[in-house]
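Trainee: Prediction below, plus the sequence it came from.
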Amino acid sequence: MTLTLQDKLAILSDAARYDASCASSGTERRDSRDGKGLGSTDGNGICHAYTPDGRCVSLLKILMTNFCVFDCAYCVNRVSSNVRRARFSPEEVVSLTIEFYRRNYIEGLFLSSGIIKSPDDTMRDMVRIVRTLREEHGFRGYIHLKTIPGASPELIEEAGLHADRISVNIELPTEVSLARFAPEKDAGAIRKHMGDIRLRREAAEDTTLKGTQPKKFVPAGQSTQMIVGADATNDSTILKQSARLYGSYGLKRVYYSAFSPIPDSTAKLPLVKPPLLREHRLYQADWLMRFYEFSAEEIAKDGNLDLAIDPKLAWALQNREAFPVKVQRATREMLLRVPGFGTKTVDRILQTRPHRTLRYDDLLRMGASLKKAQPFIELADWTPGALLDTADLRAKFAPEPEQLSLF
């Protein structure tokens, strides 16, 4: 039976939903001052991502194909899986992207793929798609490309000249788990892949001896994804791995995807999905590492995160001797560790306190969540008294009224 383009779109957009490493944050608008080109970085296959300033953007999120020669146990598209298969030609992906763009349905493209024939054959077709969009159609929209494990460095380099962001998914938190569930994938090769991208990005930021700027290479950086709950790896190990990835390869984001049981799966995999709240707590912990100066060891010492309360609050309760924080004199590092204080609140405190003494109402106006902060701070007109040492202080915050809010 011949599949229509709509049939393929339905199959391959659904297959793409398992990839969480999809966001358009960190990019700049491509130059359209010449009046040429399509789109701006300002149904089926359409996903929504959020930029750092809170804008919601729409992306066409699809696989080029869900045929795959690999047999990764956790993947619904593995070669041994009994799923309906489809494959776009490069021309069909280009046409879909342009038509969706012209109709103002999307602001960019997220493209991934199963592996057909070989990693290089697949990557070559994906590069052809993004090159055609940029060079032949003047496409100025956002492009996020998921690279194929094992593809040649030359193809990755060409992809990086056209894509805004590239993702290299490590899939599982440890090499042992990757070898067990995805034996065709090489953890060392994946790390080399990431390292090459970092070096090429750094080279693209240096001015040449002639004073010219090299071509931009993956201007929005690289990201990766880890599946959570497919193996027995705890949150402490996951966060330490994330910290290494951020430090060693300059990643923009590590995405966490709660394992979802798939049909006809191996007995090695769990039968139930881990709580979605675990995924959310990992994102909160990741945020603390990137923006609040926490280390992975502080957040989750030797086990899993507390699902009932957010990780910053959990740290504060475990380290009550560090509180209350004197808001008028505390360092930025300590202010960032106060539950209920976000980075913007801390910046406002630091900007304001040289000019006057801060009071309780001032923090309310600055956006602090004082319901959480009360036991941990001291102001001219507020002291927590015995509140900080209350035995049931944790019970006051758990369960949280809004489980999916940040801090």
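Mentor: Done, it's in.
Trainee: switch to C-alpha atoms for all contacts and neighbour counts from now on
Mentor: OK.
Trainee: which residue ranges form the strands in this structure?
Mentor: Using DSSP state E, the strands of the chain run over residues 46-50, 56-63, 108-112, 142-146, 165-167, 222-228, 253-258, 325-326, 377-378.
Trainee: Can I get those strands in CSV including distance to residue 388 and mean neighbour count?
Mentor: Listed next are those as CSV, based on distance: least, C-alpha to C-alpha, whole Å; neighbours: other C-alpha atoms under 10 Å:
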stretch, distance to residue 388, mean neighbour count
strand 46-50, 36, 17
strand 56-63, 39, 24
strand 108-112, 47, 26
strand 142-146, 46, 28
strand 165-167, 44, 26
strand 222-228, 34, 25
strand 253-258, 33, 23
strand 325-326, 11, 18
strand 377-378, 9, 21
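Trainee: Redo these as TSV? Include distance to residue 360.
Mentor: Output for those, formatted as TSV (distance: least, C-alpha to C-alpha, whole Å):
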stretch	distance to residue 360
strand 46-50	33
strand 56-63	34
strand 108-112	45
strand 142-146	44
strand 165-167	43
strand 222-228	40
strand 253-258	35
strand 325-326	12
strand 377-378	9
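Trainee: Okay, one more to line up with it:
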Amino acid sequence: MDADRINEKLSILADAAKYDVSCASSGSKRKNENKGLGNASNGICHSYTEDGRCVSLLKILLTNHCIFDCAYCVSRKSNDIQRAAFTVQEVVDLTINFYRRNYIEGLFLSSGIFKDADFTMERLVRVAKKLRTEYNFHGYIHLKSIPGASDELMNEAGLYADRLSVNLEMPTEAGLKLLAPDKNQQDMIKPMGYLKNAIIQRTEEKKLFKKAPIFAPAGQSTQVIIGATPENDSQILQSANYFYKKFNLKRVYYSGYVPVLADKRLPALNTDVPMVRENRLYQADWLMRFYGFNVNEIVDNVYPHLDLDIDPKLAWAIRNMHEFPLDINKADLKMILRVPGIGMQSAQKIVSARKYGKLGWEQLKKIGVSLNRAKYFITCNSKMFERRDLTGNNIKQFILASSQSKYLKAVQTQLHLF
């Protein structure tokens, strides 16, 4: 291959892929057997594993040519940009060469739409199939499913990819119609439904037959763009909750709109979505998936927006002071998980440790509880902190002041180092 031309394509198509954030690899269990290449592992795409190891993947588009003219997309057909397209073999060669140089541990492959959905999806599948069958590659592969592609192609994709994802793009159908009138949300939902059923069916087959082929072992995910349309946080999280329940998604990714194109339907070019809004949506999403919170407890018609100053668990606790203080030595795990400053592991340790004796502030601190938050909402086997006359607003101000003080001390420490 022409190295200069390949490098030029790589520069164009890797840059175009940076707007897609839905590329974590958690959940895959593909095993390397028969001395193949690579192993799928958690945290691919410049994330960190539990042991602190940073791993990465090759993240590119097959092409940035596209038949659609979505207002928010830098690759839209009316945008005057440099276009490029890889061949199937070029993507395969890049993946293998980068892996052998220890640059990557997997591949995240998306694409603009060439001619139609099936034409594009067929090429994405061929990349994954070549890597698996011809090069014995067992690293992580995440394919972006193309809305409107046939069930046959979706089935084949699931046999070779660890994770598949269909981007919803806008949180609501109305937002999609406004900014991408050529697209239909039902075309995005259809492959989600197929994948959900296929994953369930293949999982059951695997229980009965050990040699049954694995199918998308890391499940499916999606991405929504926030800030390009006026949906509030309640609408965004209600939509995410629906797709989690309806299609068994592993993850919903929230991507703040990056203003790169001038369009009267879009926010002004100097209007950035605050990074903290993305962060709060992820925190709320985490509460929904792992901490037993109902979406309506986090956001509703009265509180349609997440508080940007404090995390959503603390915001819920402050709005529900009647639930507190909680006796940490008697409360059940479900309620302990709702205490600000107590995470999943700490909550489980509390339930285990209190079997051997009542817990006080010192024991809670050793367990890992963040007492600067939790102390306002719990009682324990100690009278060291008893301030129960505080309002929710008082608590919020105390915690914000404490966080600001810690930040200033950290900055001062850094300055002294120089």
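Mentor: Yes, it's here. In this text, all values refer to a predicted model and were calculated from it rather than measured experimentally.
Trainee: related to what we said a few turns ago, so for residue 121 of the first structure, which of the strands of the first structure sits nearest?
Mentor: strand 108-112 (13.7 Å; C-alpha to C-alpha).
Trainee: ok and that closest one relative to strand 46-50, angle-wise?
Mentor: Relative orientation of strand 108-112 of the first structure versus strand 46-50 (axes from the mean of the first three to the mean of the last three C-alpha atoms, to 10 degrees): 110 degrees.
Trainee: Which part of the second structure matches strand 108-112 of the first structure?
Mentor: Using TM-score structural alignment, the residues of the second structure aligned to strand 108-112 of the first structure are 106-110.
Trainee: circling back: and of the strands of the first structure, who's closest to residue 296 of the first structure?
Mentor: strand 253-258 (13.6 Å).
Trainee: Thought residue 67 was touching residue 85 of the first structure, still the case?
Mentor: Yes. Counting by C-alpha atoms under 8 Å, residue 85 of the first structure sits close enough to residue 67 to count as a contact (6.1 Å).
Trainee: which of the two has more neighbours?
Mentor: Remark: of residue 85 of the first structure and residue 67, residue 67 carries more neighbours, 21 against 16, as counted by other C-alpha atoms under 10 Å.
Trainee: Can you tell me what the more buried one aligns to in the second structure?
Mentor: Per TM-score structural alignment, residue 67 of the first structure is aligned with residue 65.
Trainee: which residues sit in contact with the residue nearest to its match when sequence neighbours are not counted?
Mentor: Closest residue to residue 65 of the second structure apart from its sequence neighbours, by C-alpha to C-alpha, 6 or more residues apart in numbering: residue 112 at 5.6 Å. Neighbouring residues of residue 112 of the second structure by C-alpha atoms under 8 Å, 6 or more residues apart in numbering: 61, 62, 63, 64, 65, 66, 67, 75, 120.
Trainee: ok, so what distance separates the closest residue in space to the third one that isn't next to it in sequence from residue 57 of the second structure?
Mentor: Translated: residue 63 of the second structure. Leaving aside its chain neighbours, residue 63 of the second structure sits nearest to residue 85 (4.2 Å; criterion: C-alpha to C-alpha, 6+ apart). Distance check for residue 85 of the second structure against residue 57 of the second structure: by C-alpha to C-alpha, to the nearest Å, it reads 19 Å.
Trainee: repeat for residue 219 of the second structure
Mentor: For residue 219 of the second structure, the distance to residue 57 of the second structure - C-alpha to C-alpha - is 18 Å.
Trainee: Ok, residue 89 of the second structure next?
Mentor: Residue 89 of the second structure is 18 Å from residue 57 of the second structure, by C-alpha to C-alpha.
Trainee: Also residue 199 of the second structure?
Mentor: 24 Å.
Trainee: likewise residue 374 of the second structure?
Mentor: 38 Å.
Trainee: Quick check: residue 240 of the second structure touching residue 251?
Mentor: No. Checked against C-alpha under 8 Å, the pair residue 240 of the second structure and residue 251 is beyond contact range at 9.1 Å.
Trainee: coming back round to it: ok, average deviation of the match of strand 108-112 of the first structure from the first structure?
Mentor: Stretch 106-110 of the second structure, aligned to the first structure and superposed, deviates on average by 0.3 Å (mean C-alpha distance after the TM-score superposition for the first structure).
Trainee: Now do that stretch: everything it contacts.
Mentor: Here stretch 106-110 of the second structure has contacts from 17, 23, 38, 40, 44, 56-62, 95, 99, 124, 139-145, using C-alpha under 8 Å, 6+ apart.
Trainee: Could you rerun that using 6 Å?
Mentor: 57, 58, 59, 60, 61, 139, 140, 141, 142, 143, 144 (C-alpha atoms under 6 Å, 6 or more residues apart in numbering).
Trainee: likewise stretch 321-330 of the first structure?
Mentor: 376, 377, 378.
Trainee: for stretch 349-361 of the second structure, same thing?
Mentor: 380, 381, 382.
Trainee: next one: that stretch to chain centre, how far?
Mentor: Counting by C-alpha atoms, centre = their mean, to the nearest Å, stretch 349-361 of the second structure is centred 34 Å from the centre of its parent chain.
Trainee: Kindly report the same for stretch 373-386 of the first structure.
Mentor: 36 Å.
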